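> next come a sequence and a model predicted from it.
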Amino acid sequence: MPSRPLPPTPDAGLCQALAADLSDAGFASAGLRAMWGAPADDAIVRGLRSPALRGLGDRADPLAVLGRLFVLGMPQGEASVADALPRTRAAGLSALGLVTVADGQATPAVLVRPQSFADEFGEGEWWIASDLDEAALQGPLPEDHVLGVGGASLTLAGLQLPLIADRGLDVGSGCGVQALRARRMVDHVVATDISERALWFTQLNALLNGVDGIETRLGSLFEPVTGEEFDRVVSNPPFVITPRVAGVPEYEYRDGGMDGDDLVAAFVRGVGGLLAPGGVAQLLGNWETRGGVDGLDRVREWVSASPVPLDAWVIERESLDPLAYAELWVRDGATLPGTPEFARLVDAWLDDFASRAVTAVGFGYLLLRRPISGSPTLARYERLPQALPGTGIGAHLAAALAAHDLAVQVSDVELAASTLLVAPDVTEARHQRPGEDAPTIIELRQGAGFGRALAVDPGLAALVGACDGDLSVGVLIDAIAELLEVDAEALRADLLPRVRELLFTGFLGFS
């Protein structure tokens, strides 16, 4: 399907005027949510407009007009738009390519929705423009659709390391939200995409939010930045596995145009050449379990195939069987279950998976790092199905990397001589049978980070409980060995590797 004509290049002055109008009108997440109610606000994300319209009633104030126009994607009268946006008016919106004007009506061509954010540098809110959704279109999305901020976008934004750097790269920028987030930590960000329409939205959103230092370049994967190096690379790539057969929609925002999980594999194999020493790449991805080879093992092979050796921390958050995966993405394209078209598309997905002997598809996060010097020291591939916390996960990743880098430089003798502190978010739970004194299960739980829960034995539980920054690890192990009546050297050999793991995962820290 050919791409739609592009709107004109966004005008900085008009974007500044629109931002001032939106601010004066109180066009913000909290105000909208209060206006039509929390349940209606949540329903908008699911494609339901009617609860919000019921909440609005006959309100005609500026916030209500903008809510209908930009959040729900509904035409509004030119006079009402002029009252809501006195600097910009409908003519200014038309010049920006945000509405079309005819017969006294302003009909939205895009959505503009407030999106709040919070990180280690503070809290704030952006206005994010994107293409009209299914509810506004009253039908399926066009294949060149540019998605707004969804759950995956928010996840990746929260995963970004909150560390200051010079140069950043956003591969597959879409509406530009990752570039905006990266720009809060990185002096200059290059945003690339194969879609000119996506880059237009990236430019528009940067101007609308008064964010400079974001440069857009057109091209596939790493082509636009060949020969350059970056301190940070972030990507929410079009990783959705899509059959390469006629009659299956190829949505640019989710389909990378390659077979199976080849796009993610190409990214992993090639990104090392773009990373400066110490540089980090973070992305979302899918990977197939195929031919009896586990998906995480296949990712490990991709990392090993990188010409530039890389540290790797890969987390699988969920795994779907081929049928569940097919149904998920056929529904995402607005094809309704129970229809012949839905069944046809699901069969196309299942045939595609069967051709590669795929039995499961994993989804997760990849963190890849080029060592500053020497060989990689981190190769961690794990499954963590629990839900992510709302904030703080990027800081947790950064702390884990720092703890790892420190721990690999510390010998067992030096670690035994160190004093440690148990993290303030760690709690302990003990479970025992009624009438028995000794617990059958001792569990350490983490309130922050990935919210890990670990079953531990009495020796490790005693060590963690005694880590208050006073006595060294070695002294504590000797005391615990005496208390448990076990050999101190054997206990030390057992506990020190597990202490290193607790340092990485954030249960313990150096005092």
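On my side now, so go ahead. Computed from a predicted structure; not experimentally measured.
> hey, let's count contacts and neighbours off CA atoms from now on
Fine.
> can you give me every residue that contacts residue 267?
residue 221 (C-alpha atoms under 8 Å, 6 or more residues apart in numbering).
> next, the one to line up against it:
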Amino acid sequence: MLPEPDAALCRGLADDLRDAGYTPEALRSAWGAAADDAIARGLRAPADRALGGRGGALAVLGRLFMLGMPQPAASVARALPRTAPDGLVRLGLAVAAGDDVRPLAVVRPQSYADAGAADGGSVWWIASDLDEAALGGPLPEDHVLGVGGASLTLAALQLPTPAIRGLDIGAGCGIQALRARRSVERVVATDISQRALGFTRLNALLNGVDGIEVRLGSLFDPVAGERFDRIVSNPPFVITPRVDDVPAYEYRDGGMEGDDVVAAFVRGVGEHLEPGGVAQLLGNWETRAGTAGLDRVREWVESSSVPLDAWVVERESLDPLSYAELWVRDGGTLPGTPGFARLIDAWLDDFTSRDVSEVGFGYLLLRRPASGAPTLARYELLHQALPGDGIGAHLADALAAHDRLAALDDDGVAASVFAVAPDVTEARHHVPGQEDPTVIELRQGGGFGRALGVDPGLAALVGACDGDLPAGALIDAIAQLLGVDAAALRADLVPRVRELAFTGFLRIV
């Protein structure tokens, strides 16, 4: 367990890191793009080799905190004049080893950006446990994970709209709590690991973020009877065999069978949401005995004691063997090393016991309706990478568009005015020698980066939506041009206008 972090020491360390220019861009420039990318694959040597004998503050801190390599105490003292080696020891980040300082944790700079934020985003320094490259072997079961791809995805997905009370379940190193505090006034961060909560407190102080309270416990136990406007969770959703000799890593294993931890979250979260409150999380779900994973998620939502709006996106799916290999490797056990084949067999036996043919991964957005019954039940496959920043704002805009249109009947939608989103482009494909296109495709530069095939009628409507005339008037004009019945065209296009407004191709004026 980490010691209780000292606020003054954390401020001093932050000032030292800032003065050293300890940023992702500076480190990438110092050891080169190839070596920087190799670090993410667990390879430290290329970055160390690129630094050579350089002894400046950035090089010393890069070796110590990014690569997890001992450094001379005198060099560390020069690189961190306010903190000094003794300060790192008192924070639990390092130990003295003769004339060297040996790191006990990594402290990595992490850039972040917030669309519309006053400061536009900046850099956080995130402390977490040493990874397998620094440890030279498999991770301990109480390992506290740093910022990985899943963490960054969830941070980007968080709604940027203001809220009062927030909850981060399974806080880990605290990255989601830090991100939530950008728009939420007060955040409770919970975890089953005291060590993880120690890193959350440390990282909040290190980055000058107040308003984060930590509590020990599993799922909703630490907040029994409480409600929140915003809940976020990167839960320990990894499906792990319940076998004695299979490591149960706290950062990824919730101690339940199969996908039960995600099911428990979905079924229980509604009771802890204020009316209008939103929960966002990542998760895995199994396809069992021919029942698709997304259909099982729908069952979880529908079995909630509190009715919920739901928008669930499956980002990817893996067969049982690929899933097993992914997470055995993640724990630091590699092919050809002792125990690899045994662990793979344990995972496959576990999947076979539940007749699992596929495991999906994705994002869940759940909302307690402000009043009345749920109006949103969307379960979709989007097996593509997120295109970039701004996805959280896109989700907020989609919810707002849904709520506005849900209050309108078809005549109300036809009477509304729409404009094409600025990130939308159109592509037309022709057979050589033919005037009319065989394929018309709308593409979205932001949001989920959707591509949508459309017919000439819908393409004409989207092209005419310039924020001037109502959709119904445009449809009537298009019907006349195409020589088709206006009422039939309106009945066809209005539901599709709702979809285009929700997905961000059109904006309500």
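Thanks, I have it. Model, not experiment: these values are computed from the prediction.
> overlay the chains and give the TM-score.
The TM-score (TM-score structural alignment, normalised by the length of structure 2) is 0.98; 506 aligned residues with a C-alpha RMSD of 0.9 Å.
> show me the helices in the stretch 1-150 of structure 1, by range?
Applying DSSP state H, counting those that start in this stretch to the stretch 1-150 of structure 1 gives helices spanning 12-24, 29-36, 38-45, 50-56, 62-66, 78-84, 89-96, 134-137.
> what does residue 108 of structure 1 align to in structure 2?
Aligned by TM-score structural alignment, residue 108 of structure 1 pairs with residue 103 of structure 2.
> same question for residue 345 of structure 1.
Residue 345 of structure 1 maps onto residue 343 in structure 2, by TM-score structural alignment.
> that match - that's part of a strand, no?
No: per DSSP: H, G, I helix; E, B strand; the rest coil, residue 343 of structure 2 lies outside any strand segment and is helix.
> which of the helices of the stretch 1-150 of structure 1 is buried the deepest?
helix 62-66 (a mean of 22; mean count of other C-alpha atoms under 10 Å).
> and residue 457 of structure 1, which of the helices of the stretch 1-150 of structure 1 is closest to it?
When the helices of the stretch 1-150 of structure 1 are compared by C-alpha to C-alpha, helix 38-45 sits nearest residue 457 of structure 1, at 43.6 Å.
> mean per-residue distance, the closest one versus structure 2.
Helix 38-45 of structure 1, aligned to structure 2 and superposed, deviates on average by 1.1 Å (mean C-alpha distance after the TM-score superposition for structure 1).
> could you tell me where that helix falls in structure 2?
By TM-score structural alignment, helix 38-45 of structure 1 lines up with residues 33-40 in structure 2.
> what's the answer for stretch 136-144 of structure 1, then?
Counting by TM-score structural alignment, stretch 136-144 of structure 1 lines up with residues 134-142 of structure 2.
> picking that back up, the match of residue 108 of structure 1 against residue 70, yeah?
Yes: counting by C-alpha atoms under 8 Å, residue 103 of structure 2 touches residue 70, with 6.3 Å between them.
> when those two are compared, which one has more neighbours?
A count of neighbours by other C-alpha atoms under 10 Å puts residue 103 above the other of residue 103 of structure 2 and residue 70, at 27 against 21.
> please name the nearest non-neighbouring residue to the more buried one.
residue 94 (4.2 Å; C-alpha to C-alpha, 6 or more residues apart in numbering).
> common neighbours of residue 103 and residue 70 of structure 2, please.
Residues touching both residue 103 of structure 2 and residue 70 (C-alpha under 8 Å, 6+ apart) are residue 64.
> matching residues in structure 1 for the longest helix along structure 2?
When structure 2 is parsed with DSSP state H, its longest helix is helix 486-503. Here helix 486-503 of structure 2 aligns to structure 1 at residues 488-505, judged by TM-score structural alignment.
> before we move on, back to that, so who does the match of residue 345 of structure 1 touch?
Applying C-alpha under 8 Å, 6+ apart, we find residue 343 of structure 2 in contact with 246, 328.
> how far away is it from residue 248 of structure 2?
Residue 343 of structure 2 sits 12 Å away from residue 248 of structure 2, going by C-alpha to C-alpha, to the nearest Å.
> what's the spacing between residue 254 of structure 2 and residue 223 of structure 2?
18 Å.
> for residue 193 of structure 2, that is, sorry about that
Taken as C-alpha to C-alpha, the span from residue 193 of structure 2 to residue 223 of structure 2 is 16 Å.
> same check, this time on residue 362 of structure 2
According to C-alpha to C-alpha, residue 362 of structure 2 stands 25 Å off from residue 223 of structure 2.
> more neighbours, the two?
residue 362 (21 against 18).
> please, which helix or strand holds that one?
Element membership for residue 362 of structure 2 (DSSP states H and E) is strand 356-367.
> so which bits of the next helix-or-strand element following that strand are buried?
Helices and strands here follow DSSP H and E; after strand 356-367 of structure 2, the next one along the chain is strand 377-381. Neighbour counts over strand 377-381 of structure 2 (16 or more other C-alpha atoms under 10 Å) mark residue 379 as buried.
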